[in-house]
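K.L.:
next come a sequence and a model predicted from it.
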Amino acid sequence: MKLVVVDYESGNLRSVSRALETCGVAPLVTCDPDELAEADAVVLPGVGAGPSAMNALNERGLVQPLRDFTASGRPFLGICLGLQLLLDWTAEEPGASCLGIVPGQVIRLPDEQNDKSLKIPHMGWNSVALSQEHPAFCGIESGSYFYFVHSFYADPQDREGVVGTTEYGLPFCSAYAKDNVVATQFHPEKSGPVGLRIYRNFVAMAAGGY
């Protein structure tokens, strides 16, 4: 199996690679667009700002290859910023067009709830309410806790793809999964055994030719 982790200097590549290695896969970490075309599965990790991340993807010629890969039906996993970049647009200053794979936009989390201030970024453990079954979340109970670090959230127009929601000032999409495209706002690689289960499920999707 050829599993590619996309390197565009915006992701926690080491921890993601280690998580995949525990699942029995030796991932190829690369920024080479041609490697995406030959991959059986792709992981797009991400931390930091959306506009600068899009600049990095454009500079490396990765935007269209990522679009082509998700359209091919092969398994794709986006992590944290990797979820947000799937959408059409991010409101993070100064704003930027994103990959346009999932219709919708990226919005900043609210600063207040019920007259109480909220710490931004949203950082730490929080629960995810899973509403739909998908192979990527097989064996994971609704209400399981995962680790988050983010100030913005994805707001997909396609609500059928929103399989997980989390409360922080408002209910937001913390997991998206539709067909071959899976993405999480939280970091599975930092979420202990339940997070590693997502990686194992994703690897199984790739091995099964999802």
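P.N.:
Alright, I've got the coordinates.
K.L.:
C-alpha only now, for contacts and for neighbours.
P.N.:
OK.
K.L.:
report the separation between the nearest residue to Gly48 once chain neighbours are set aside and Tyr147.
P.N.:
Take Gly48 and drop its neighbours on the chain: the residue closest to it by Cα to Cα, 6 or more residues apart in numbering is Ser10, 6.4 Å away. The gap separating Ser10 from Tyr147 is 18 Å, by Cα to Cα, to the nearest Å.
K.L.:
just to revisit the earlier point, can you verify the residue nearest to Gly48 is assigned to a helix?
P.N.:
No. Counting by DSSP: H, G, I helix; E, B strand; the rest coil, Ser10 falls outside a helix, being coil.
K.L.:
putting a second one here so we can go through both:
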Amino acid sequence: MIALIDYGVGNVQAFLNMFKRLGIDACRASTSEALQQASHLILPGVGAFDHAMTQLQQSGLRPALDTLVLEQKIPVLGICVGMQMLASGSDEGQLPGLGWIPGRVKAFAQQPDSHKLPMPHMGWNDVKFRAEHPLFRDFEAESRFYFLHSYYFDAVDEADVVATAEYGVDFDCVVSRGNVYGIQCHPEKSHRFGAQFLKNFAEL
């Protein structure tokens, strides 16, 4: 059972609808008890980093998540701001992140020539991935995903980077460390590419 962590941030229903189309059992989890039934976890997120971290802390789910992810090694996938929350912190806010994958979230606006680019980074973009990684099993060499963000995850260890995309600079858009995974784009809006990605995660 895949548990969509419902802490008040992120479109949980869109993921439930996609998993239903894929024939994969998934549920909404807003209590620690509901999380205990999960074989996999998904941490969605939209909006500002500090708001998402505050909502997660206030939800009361953080202690259970730390136990499931860090001790029981349940696979977890952070999506969009959910991926950014995996880092130690973000240039967008002041609060610490979960720190599950070493890295920091940075702003496109701080990059050279950023004034030439529309902000946020929005729309379809090519993703370059490590073909041997199970998250990209059965993928075509040229795969495109839908993005909507102004900040990006910058991993400390290159070995944690599964895929990159380019928007003024090459940036890490999929990361993986042990049982912790993150994707910056929106698989629920990325048609067959997103569906295959979520299917692959469910089969890890």
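P.N.:
Arrived safely. Computed from a predicted structure; not experimentally measured.
K.L.:
fetch the TM-score of the aligned pair.
P.N.:
Superposed pair, TM-score by TM-score structural alignment, normalised by the length of structure 2: 0.92. Supporting alignment: 203 aligned residues with a Cα RMSD of 1.7 Å.
K.L.:
ok so, going back, pretty sure the residue nearest to Gly48 of structure 1 contacts Met54?
P.N.:
No. Contact criterion Cα atoms under 8 Å: Ser10 of structure 1 and Met54 do not qualify, at 9.7 Å.
K.L.:
now do the buried residues in the helix or strand harbouring Arg21 of structure 2.
P.N.:
Element membership for Arg21 of structure 2 (DSSP states H and E) is helix 12-22. By 16 or more other Cα atoms under 10 Å, the buried positions in helix 12-22 of structure 2 come out as Val12, Phe15, Leu16, Met18, Phe19.
K.L.:
do stretch 133-148 of structure 1 as well
P.N.:
His134, Pro135, Ala136, Phe137, Tyr145, Phe146, Tyr147, Phe148.
K.L.:
now, the most widely separated pair of the residues you listed?
P.N.:
Farthest apart among these by Cα to Cα are Pro135 and Phe148. That separation is 21.9 Å.
K.L.:
aligned partner of the residue nearest to Gly48 of structure 1 in structure 2?
P.N.:
Mapped onto structure 2 by TM-score structural alignment, Ser10 of structure 1 lines up with Val9.
K.L.:
surely that match is in contact with Phe49?
P.N.:
No. At 10.6 Å, Val9 of structure 2 does not count as touching Phe49 under the criterion of Cα under 8 Å.
K.L.:
in terms of neighbours, single out the busier of the two.
P.N.:
Ranked by neighbour count (other Cα atoms under 10 Å), Val9 of structure 2 and Phe49 place Phe49 first, with 25 against 20.
K.L.:
any idea how far that one lies from Gln84 of structure 2?
P.N.:
7 Å.
K.L.:
Gln57 of structure 2 now?
P.N.:
Gln57 of structure 2 is 15 Å from Gln84 of structure 2, by Cα to Cα.
K.L.:
who's more crowded, those two?
P.N.:
Legend: neighbour count by other Cα under 10 Å for Gln57 of structure 2 and Gln84, higher for Gln84 (30 against 13).
K.L.:
rewinding a little: out of the buried residues of helix 12-22 of structure 2, which is nearest to Gln184 of structure 2?
P.N.:
Scanning the buried residues of helix 12-22 of structure 2 for proximity to Gln184 of structure 2, where the rule is Cα to Cα, the winner is Phe15, at 15.0 Å.
K.L.:
give the contact list for the closest residue to the closest one other than its chain neighbours.
P.N.:
Nearest non-adjacent residue to Phe15 of structure 2, counting by Cα to Cα, 6+ apart: Glu188, 6.1 Å away. Going by Cα atoms under 8 Å, 6 or more residues apart in numbering, Glu188 of structure 2 touches Ala14, Phe15, Met18, Gly194, Ala195.
K.L.:
how about a markdown table for the residues you listed, with distance to Ala107 of structure 2 added?
P.N.:
Formatted as a markdown table, those follow (distance: Cα to Cα, whole Å):
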| residue | distance to Ala107 of structure 2 |
| --- | --- |
| Ala14 | 27 |
| Phe15 | 27 |
| Met18 | 30 |
| Gly194 | 25 |
| Ala195 | 28 |
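K.L.:
same for the helix or strand hosting Val105 of structure 2, what does it pack against?
P.N.:
Counting by DSSP H and E, the element that carries Val105 of structure 2 is strand 103-107. Secondary-structure packing of strand 103-107 of structure 2 (3 or more Cα pairs under 8 Å, 6 or more residues apart in numbering; DSSP states H and E): strand 89-90, strand 151-155.
K.L.:
make JSON lines out of these and add distance to Ile183 of structure 2 and mean neighbour count.
P.N.:
Formatted as JSON lines, these follow (distance: least, Cα to Cα, whole Å; neighbours: other Cα atoms under 10 Å):
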{"stretch": "strand 89-90", "distance to Ile183 of structure 2": "16", "mean neighbour count": "24"}
{"stretch": "strand 151-155", "distance to Ile183 of structure 2": "9", "mean neighbour count": "24"}
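K.L.:
which one of those lies nearest to Ile79 of structure 2?
P.N.:
Using Cα to Cα, those put strand 151-155 closest to Ile79 of structure 2, at 11.4 Å.
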